[in-house]
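> Sequence plus the predicted model coming up.
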Amino acid sequence: MNSMIWVTIEIMKKTLLILCLCFFFTLLNYSQEKKFVFYDDTSQIVTEEEFYKKFKTGYSDLIFENDSIIQYFLIKTINHGKLNDEDFNKVKSSLLKEDEIENEIIVIVYIPGQDSCNSKIKNSTWNIFDRDYRRKLKQITPIKHFWIYKEGSNIKYYYPKSYRWQQDPNQLIESLFFKYHYSCCSAVVIDENGNYVTYFGEFGKREVWKIAQELIDLNK
C-alpha cells in the first residue's frame, strides 16, 4: 500500500513539473517582444521614423502580423491606372445593363469587410451618405454609381434601404482594384476610356468629387 502511495506521489510530482515547465515556456513566449519591420512604397526596409514621416504625406499602410513579426507597408493612397479593353468590358458587363452603357464615369464605393473601422453596431455617420454627395457629383459629370461590398461586411449599418449595395461579382472589383484589405473602405472612379483613379483607405465625399473632376479635366 505504501509503495502504491509512493508511486502516485512521484507521478503527481512529474505531472506538476511538466505543467510548471509548460506554464514557464508559455510566459516566456508571451514576454518576448515581437519584431517590427517597416517598408516604404518600394518594399525597401526603412526606419520607423522614416516610415511615419512619409506616411503623413499621402500614404496609407498595410499591416501583416504573425507570431514573431509585425510588418508595416507604405501604400500610396491615390493611384492612377488604365484598364485594358477586356477588363473594362468585364467591369461594365458585370455592373451595368446593356442599355445603360453610355459615356459616363463609373464611381464605385467599396467596403472590404469588417475591421476595426467598420465593425461598429450602429448606423454609419460617413459623409458619403450626405444628401449633397451624389447631387454635386452629378453636377461635375454624368455618372453611374455603384455600392459594392465583400462578404462579411456590416451592410445593414450602411443604409441598404436607401442605397443599392451589391456583393462583389465574382470578386472582380477586388481583383482589379483592391488586392489587399485597405482599412475602412476604398473607392475607384473610372472614365469612359478605362482610365481610373483609386483611393485606398478611409475617404469622404470631397475626395470623390476631386477625383471625378480630375478625370474630367484629363479628357478635355
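Received it, and whenever you're ready, just let me know what you need.
> contacts, neighbours, all on C-alpha from now
OK.
> Quote the end-to-end distance of stretch 100-115.
Stretch 100-115 stretches 34 Å from its first residue to its last (CA to CA, to the nearest Å).
> Would you mark the buried spots in that stretch?
Of the residues in stretch 100-115, those buried by neighbour count under the rule 16 or more other CA atoms under 10 Å are Glu104, Ile105, Ile106, Val107, Ile108, Val109, Tyr110, Ile111, Pro112, Gly113, Gln114.
> Out of these, which sit inside strands?
For these, membership in strands holds for Ile105, Ile106, Val107, Ile108, Val109, Tyr110, Ile111, with DSSP state E as the criterion.
> Mind jotting down where the helices sit in this structure?
2-31, 48-55, 85-95, 131-140, 172-177, 205-218 (DSSP state H).
> Just the buried residues of the second one, please?
What it means is helix 48-55. By neighbour count, with 16+ other CA under 10 Å as the criterion, the buried positions of helix 48-55 are Phe51, Tyr52, Phe55.
> quick one: the residue most central in space within the chain and Lys210, what's the gap?
For the chain, the residue nearest the mean C-alpha position is Tyr182 (2.0 Å; CA atoms, centre = their mean). According to CA to CA, Tyr182 and Lys210 sit 20 Å apart.
> Same check on Val189?
From Val189 over to Lys210 (counting by CA to CA), the distance is 10 Å.
> Name the residue in those two with the higher neighbour count.
It is Val189, of Val189 and Lys210, that has more neighbours when counted by other CA atoms under 10 Å, with 24 against 13.
> Give the closest residue to that one in space, chain neighbours not counted.
Distance criterion CA to CA, 6 or more residues apart in numbering; nearest residue to Val189, sequence neighbours excluded, is Val107 at 4.5 Å.
> Second structure follows, compare the two:
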Amino acid sequence: MKELLLKLIIGILFYSCSSSKVENNKTKYFNENNIEISKSEFNESRSNRKLIEVQNDSLNIKILTNREVRGKIKNKKLFDNLLNKSVNINVDSTKPTVIIYYIGKDPYNSGGGFVDRQWMKNWKNDLEKGLNQIAEIKPIYLYKNYNGLKKHEGIIPWKKDFENQISELFFKHKYPWLSFVVISKNGDYISRFGEFTLDYVWEATQLMNK
C-alpha cells in the first residue's frame, strides 16, 4: 500500500513538473506595437507586406515589426562624427549617406544567390552605379556579425560596426538577409529591414537627396 502511494505521489509530481515545463516553453507572439497576440492573429498579420517577422534571442518569442521606418536624427553633425570614427570613413555631410547593413548569418542568406560571388559582384555594381547617378555617392557596408561574409572578401568592403553603435540606432532586431538606411544631409532618414530590391534603395536616396 505504501509503495503504491509513493508511486502515486511521484507520478503527480512528475506530471506537475512536465506541465509547468510545457507552459514555460509556450511560444508567445507580439505585434508591431509590442502587444502580445494570439498565434492566429500573428499568422494573419504576417501576410501584411508592411510587416516583417524578426528573430529573437528567445526561441519562444516571435515578433512582428514594421518593414520600413522613417524618422529624423536629432544631431546630424554628431552622427557624422560617430560614423567617421567608428568605420574610419569621411562622410560627406552635404550628401545623403547610404548604409547597407548585415546583422549576421540566417536561413535567408546562408545559400543561393547571396553567397554566389558573381551574383554579389553584379548586385554591388548595380547598386553603386545607381547611387552614383542619383547623388554621386557610394554606400557604406557595415556588419554586426561577420559569420557568412567570408565568401564576399574582395568584392564588398564590409566594415565592422564599432561597438554596434549603428545597429543600436537603426537595426535593433535580427532582420533576415540585409537591411539599409538612407540619411539626408538634414538628418531625415528612411530605413528598410529584411529583403529588398535595389529600387527601394534608389528611391529612398532620391527622396533623401532633395
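Okay, I see it. Everything numeric here is computed off the predicted structure, so don't read it as measured data.
> Show residues contacting stretch 55-70 of the second structure.
Under the criterion CA atoms under 8 Å, 6 or more residues apart in numbering, residues 25-34, 42, 46, 49-54, 173-176, 188-194 lie in contact with stretch 55-70 of the second structure.
> Buried ones among the residues you listed?
Among these, the ones that count as buried by 16+ other CA under 10 Å are 29-31, 42, 46, 51-54, 173-176, 188-194.
> Restricted to strands, list the residues you listed.
Here DSSP E is the test, and those give Tyr29, Phe30, Leu51, Ile52, Glu53, Val54, Asp188, Tyr189, Ile190, Ser191, Arg192 as lying in strands.
> And the third one, what's its match in the first structure?
Residue pairing (TM-score structural alignment): Leu51 of the second structure is matched to Tyr59 of the first structure.
> Now do the contacts for its match.
If you count contacts by CA under 8 Å, 6+ apart, Tyr59 of the first structure has them with Leu74, Ile75, Lys76, Thr77, Ile78.
> could I get these as a markdown table with neighbour count and distance to Ile140 of the first structure?
Conversion of the contacts of Tyr59 of the first structure to a markdown table gives the following (neighbours: other CA atoms under 10 Å; distance: CA to CA, whole Å):
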| residue | neighbour count | distance to Ile140 of the first structure |
| --- | --- | --- |
| Leu74 | 22 | 32 |
| Ile75 | 21 | 28 |
| Lys76 | 18 | 25 |
| Thr77 | 19 | 22 |
| Ile78 | 17 | 20 |
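> Would you mind reformatting those residues (as TSV) and adding columns for distance to Thr15 of the first structure while you're at it?
Output for the contacts of Tyr59 of the first structure, formatted as TSV (distance: CA to CA, whole Å):
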residue	distance to Thr15 of the first structure
Leu74	49
Ile75	51
Lys76	55
Thr77	55
Ile78	59
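> Just name the closest of the residues you listed to Thr125 of the first structure, please.
Compare each of those with Thr125 of the first structure using CA to CA and the shortest gap goes to Thr77, at 21.9 Å.
> Counterpart of that closest one over in the second structure?
Taking TM-score structural alignment as the alignment basis, one finds that Thr77 of the first structure is matched in the second structure by Arg67.
> Distance check, the residue nearest to Val189 of the first structure against Arg134 of the first structure.
Where Arg134 of the first structure is concerned, Val107 of the first structure sits at a distance of 10 Å (CA to CA).
> now Ile121 of the first structure
Taking CA to CA as the criterion, Ile121 of the first structure is separated from Arg134 of the first structure by 25 Å.
> Tell me which of these two has more neighbours.
Arg134 (17 against 9).
> Give me the aligned partner of that one over in the second structure.
In the second structure, the position corresponding to Arg134 of the first structure is occupied by Glu128, as judged by TM-score structural alignment.
> what's the answer for Cys185 of the first structure, then?
With TM-score structural alignment as the criterion, Cys185 of the first structure lines up with Leu178 in the second structure.
> Run a quick neighbour tally on that match.
The local packing count at Leu178 of the second structure equals 21, with neighbours defined by other CA under 10 Å.
> cool, and Leu149 of the second structure?
18.
> That one maps to what in the first structure?
Looks like Leu149 of the second structure aligns to Ile155 there (TM-score structural alignment).
> who's in contact with that match?
For Ile155 of the first structure, the contacting residues are Tyr149, Trp165, taking CA under 8 Å, 6+ apart as the criterion.
> Next one: it from Ile148 of the first structure, what distance?
Computed with CA to CA, the distance linking Ile155 of the first structure and Ile148 of the first structure is 10 Å.
> hey, what's in contact with both of these two?
Going by CA under 8 Å, 6+ apart, residues that sit against Ile155 of the first structure and also against Ile148 are Trp165.
> And Leu207 of the second structure, what's its match in the first structure?
Taking TM-score structural alignment as the criterion, the aligned counterpart of Leu207 of the second structure in the first structure is Glu214.
> burial of its match, as a residue count?
Under the neighbour criterion other CA under 10 Å, Glu214 of the first structure is assigned a count of 12.
> Against Tyr30 of the first structure, how distant is it?
Shown here: Glu214 of the first structure relative to Tyr30 of the first structure, a distance of 50 Å by CA to CA.
> quick one, what contacts Thr205 of the second structure?
Residues in contact with Thr205 of the second structure, defined by CA under 8 Å, 6+ apart, are Pro96, Val98, Leu131, Ile134, Ala135, Val182.
> would you list these in JSON lines and tack on distance to Ser20 of the second structure?
Shown next, in JSON lines, are the contacts of Thr205 of the second structure (distance: CA to CA, whole Å):
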{"residue": "Pro96", "distance to Ser20 of the second structure": "53"}
{"residue": "Val98", "distance to Ser20 of the second structure": "48"}
{"residue": "Leu131", "distance to Ser20 of the second structure": "55"}
{"residue": "Ile134", "distance to Ser20 of the second structure": "58"}
{"residue": "Ala135", "distance to Ser20 of the second structure": "58"}
{"residue": "Val182", "distance to Ser20 of the second structure": "47"}
